[in-house]
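Enquirer: let's see this in three dimensions:
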Amino acid sequence: MRVLRRVIFPIVWVLIFAVIALALVKLAFIDGLRNDGEQLVPQAQIAAPVIAANRATVTNTVELAGTVQSDAAVPVRATAAGKVVFFFVDKGAQLAAGDRILQIRSEVVPDPSTAAATTDDGASADTAKALPAAPSYTYTDVLAPVAGTLETLALLLNQEVSVGDNAGSVSPGTFSITGALTTAQQFRLLGKPATATGTITTGPAPFTCSNVQLGNKKTQDTGGVGASMVPAAMVGPIEPVAPAESGAGQVTCAVPAGTAVFAGLGATITLTAGEAKDVLTLPLTAVKGTVQNGVVWVPAVDGNGVPQERPVVLGLNDGDKVEISSGLAEGEQVLEFVPGMDAAVPNGQMPGIGPMGG
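Expert: Model (predicted):
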């Protein structure tokens, strides 16, 4: 043991240190000074994800939040010029469409040629002048434009009116659901559905909502209040306000009579604007454009070239996938994401971070 510890072990350690020293010398003075002209190139390659066009069913269903609103009162207009001589009903009366509300008396101006003809029966001109013609009148009834409650009555007895003057208003007592539409939803509803399904929050069962109307969203005029009410101490650079989404509109549909609702209730409107079964589809992320015409990118045959743009004709889309009417064959592959556009990130997830949790 004494020989092993005093002779063998020291020799082994010397040999180990010698090998390490020789390796360091080789790395520093031999391999480090050698210039073989070789260039390092990355070996890993990132391939753009592709997806194949396949067949599926596209149901163009748009669901949006809305609010129950009372339908606006319908104005009652004078339909003749003259004097109000009679009221058939009082304010607050329940009316059916076409019921009489008031009566207007209009004086008929005699025709001068007719007046001249009355002197041909032998009477003298002096007698004709001495006996003025008795006035004649016509009577016009102003009718209720819709069924409902006579909310206002704007005229008085013996008041002179002209055609088109406001005579009052009739509240129909009906309700509608109104919801806001984004630009993308407006494009999806170009083929306006005739009916929708309305669902009242914590209310009656879903019902068919008729008379679907699409239009521009009404804007409220602030009258410049925001600019005039800024305190003097706060005068300075103001952060720009993001403009509202261009082309935002609204949809309105009628609540069926007899449905228990009241103004201000929350509701959901579901509109179905068509269904295409067993059609060629792609995810919307793979297509630039969502309506009528679009562009897809077909990868190069060798996989290394520049992807080629290809126009396609689009049909229905459901917000996730779109129908490809022409321009692609079934199974043909395209880039899954439009070049230069950010991939869609699920709600609540930060870009670049995968979903968390088990």
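
Enquirer: please make it C-alpha for all contacts and neighbour counts, starting now.
Expert: Fine.

Enquirer: which one's the longest helix in the chain?
Expert: Secondary structure of the chain read by DSSP state H shows that its longest helix is helix 9-26.

Enquirer: who touches the next helix or strand after that helix?
Expert: Next along the chain after helix 9-26, taking DSSP states H and E as the criterion, comes strand 50-52. Strand 50-52 is contacted from outside by Leu282, Pro299, Glu330, Gly331, Glu332, Gln333, Val334, Leu335, Glu336, Phe337, using Cα atoms under 8 Å, 6 or more residues apart in numbering.

Enquirer: another one to check against the first:
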Amino acid sequence: MGIFRRVILPVAWLLVFAVIAVALVKIAFVDGLKSAGSAPAPLAQVDIPVVPATRATVTNTVQIKGTVQSDAAEAVRSTSAGKVVQIFAEQGATVAKGDALFQVKAERTVVAQPSQDGPAAAPKPVYDYFDILAPRAGTLQQLTTLVDQQVNVGEAVGKIDPGTYTVAGPVTASQQYRLLDKPGPAEIALVGGPAPFQCSEVTLKNNSSDDGGTSSGGLAATGGGAGMGVAGAIAGPGSSSGTQPDGSSTPTGTISCAVPKDQQVFAGLGATMTVSAGVSPDVVTVPLTSVKGSVKDGIVWVAGATGGAPEQRTIQLGLNDGNVVEVTSGLTEGEQVLEFVPGTPAAQDPMMGPGQGTYIPAG
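Expert: Next up is the predicted model:
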């Protein structure tokens, strides 16, 4: 027993420590000097997503959130100078366009004719009578003229409330580009109101435009209560709400529509306008996320046939519905394109946490 404790046990411990020392030296100085190329390949690789150009029907409808607004009263202006001699309509009366509101008397200038028997006699005064007419139909909200009052041409003497309403709402740059052509009829859905109804008098106007909407192909503004108009910048992929890829949704104009007279509405009601701007049936399409640009000309990256570098290609574009865009030329059905423009973030993976989306490297 004494020999085991004094000789065998110490030798066994020495052998154990020697094995441990050799293992540590191998890990530190042998395995650590191996070439990095011999390291195992990563368990996962990032694949650049591609999508094929496919045929589909593109329906370009744009939804705009707006409100019901009362059309502004129109001023009544005297079209003749003279003295008021008769008033035909009282304040608060309902009038039609062209109804006579009041009458003025204007003295006509008469030149005295010379007489053979002596000095020319002073001519008798001659008067002309003019009716001042209502410029539009509605309620005579105000009439300030009095009998024997002198009025001048162009003088504002009253106001007519048309009693009509307009639905108007702001539009963003992407929505304007989708409505470059004259917008078609709109369907109006009122919050807490009647069933949706059609509205045909749609007006589109830029915020910076003062031409009454004529430059956009729409009708002139139907009243001052609704600033009627729309504007533009590059449309980005996304929903029809017009939010840009960077999250911006700054209004650049206004779209409006006169409410038909047979619809009962109230100022201040919220409304959704669904505006139709064309349909392209059975056309080649790609996602908007695949295209740099979304109006007229665009750029896509066509995937290489054997895994090579993507080919940048210019294509011509037609309608888009906020998700896909029509390709009128430059790309054929079935060709594979990158799903996302190089350098932009791909769609968020629902299985990943915030900030863990996949980014496509710039090519």
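
Enquirer: TM-score for the pair, please.
Expert: Here the TM-score for the pair of chains, by TM-score structural alignment, normalised by the length of structure 1, is 0.76; 309 aligned residues with a Cα RMSD of 3.3 Å.

Enquirer: tell me which two in the contacts of strand 50-52 of structure 1 are the farthest apart.
Expert: Pairwise distances among these were taken by Cα to Cα; the largest, 18.3 Å, belongs to Glu330 and Phe337.

Enquirer: who has more neighbours out of the two?
Expert: Using other Cα atoms under 10 Å as the criterion, Glu330 of structure 1 and Phe337 rank with Phe337 on top: 22 against 13.

Enquirer: so where does the more buried one fall, helix or strand?
Expert: Counting by DSSP H and E, there is no helix or strand that carries Phe337 of structure 1.

Enquirer: any idea how far Val51 of structure 2 is from the corresponding residue of structure 2 for it?
Expert: Structural alignment places Phe337 of structure 1 opposite Phe340 in structure 2 (criterion: TM-score structural alignment). Counting by Cα to Cα, to the nearest Å, the gap from Phe340 of structure 2 to Val51 of structure 2 is 9 Å.

Enquirer: rewinding a little: settle this for me: the match of Phe337 of structure 1 is touching Ser290, isn't it.
Expert: Yes. Checked against Cα atoms under 8 Å, the pair Phe340 of structure 2 and Ser290 is within contact range at 4.6 Å.

Enquirer: before we move on, the earlier item: quick one: which of the contacts of strand 50-52 of structure 1 is nearest to Ala115 of structure 1?
Expert: For those, the residue nearest Ala115 of structure 1 by Cα to Cα is Leu282; the value is 82.5 Å.

Enquirer: alignment lookup: that closest one to structure 2.
Expert: Here Leu282 of structure 1 is matched to Val286 in structure 2, going by TM-score structural alignment.

Enquirer: A strand includes that match, no?
Expert: Yes. When DSSP: H, G, I helix; E, B strand; the rest coil is applied, Val286 of structure 2 is found to be in a strand.

Enquirer: distance of it relative to Ala277 of structure 2?
Expert: According to Cα to Cα, Val286 of structure 2 stands 19 Å off from Ala277 of structure 2.

Enquirer: what's the counterpart of Ala257 of structure 1 in structure 2?
Expert: Under the alignment (TM-score structural alignment), Ala257 of structure 1 maps onto Lys261 of structure 2.

Enquirer: oh, I was asking about Leu155 of structure 1
Expert: Taking TM-score structural alignment as the criterion, the aligned counterpart of Leu155 of structure 1 in structure 2 is Thr145.

Enquirer: host element of the nearest residue to that match once chain neighbours are set aside?
Expert: Closest residue to Thr145 of structure 2 in three dimensions, ignoring its sequence neighbours and counting by Cα to Cα, 6 or more residues apart in numbering: Val157, at 6.2 Å. Taking DSSP H and E as the definition, Val157 of structure 2 sits inside strand 156-161.

Enquirer: onto which residues of structure 1 does that strand map?
Expert: Counting by TM-score structural alignment, strand 156-161 of structure 2 falls onto residues 166-171 of structure 1.

Enquirer: skipping its backbone neighbours, what lies nearest Ala96 of structure 2 in space?
Expert: Nearest-residue entry for Ala96 of structure 2: Ala137, 4.1 Å, with adjacent residues in sequence omitted and distances by Cα to Cα, 6+ apart.

Enquirer: next, count neighbours for that neighbour.
Expert: Number of residues near Ala137 of structure 2 (other Cα under 10 Å) recorded here: 17.

Enquirer: right, and it touches Leu101 too?
Expert: No. With contact defined as Cα under 8 Å, Ala137 of structure 2 and Leu101 do not form a contacting pair (11.9 Å).

Enquirer: from Val291 of structure 1, how far out is Thr127 of structure 1?
Expert: From Thr127 of structure 1 across to Val291 of structure 1, the span is 82 Å (Cα to Cα).

Enquirer: between the two, which one's more packed in?
Expert: Residue environment comparison for Thr127 of structure 1 versus Val291 gives the larger neighbour count to Val291, 17 against 10, counting by other Cα under 10 Å.

Enquirer: what is the neighbour count of Val170 of structure 1?
Expert: By the measure other Cα under 10 Å, the count of residues near Val170 of structure 1 is 26.

Enquirer: wait, it sits on Asp71?
Expert: No. Using Cα under 8 Å, Val170 of structure 1 makes no contact with Asp71, being 10.7 Å away.

Enquirer: which of the residues in stretch 261-275 of structure 2 are buried?
Expert: By neighbour count with 16 or more other Cα atoms under 10 Å, stretch 261-275 of structure 2 contains the buried residues Val265, Gly270, Ala271, Thr272, Met273, Thr274, Val275.

Enquirer: dump the residue contacts of the residue nearest to the spatial centre of structure 1.
Expert: If you average the C-alpha coordinates of structure 1 and look for the closest C-alpha using Cα atoms, centre = their mean, you land on Leu181, 1.7 Å from that point. Contacts of Leu181 of structure 1 were listed using Cα under 8 Å, 6+ apart, and they are Leu64, Ala248, Gly249, Gln250, Val251.
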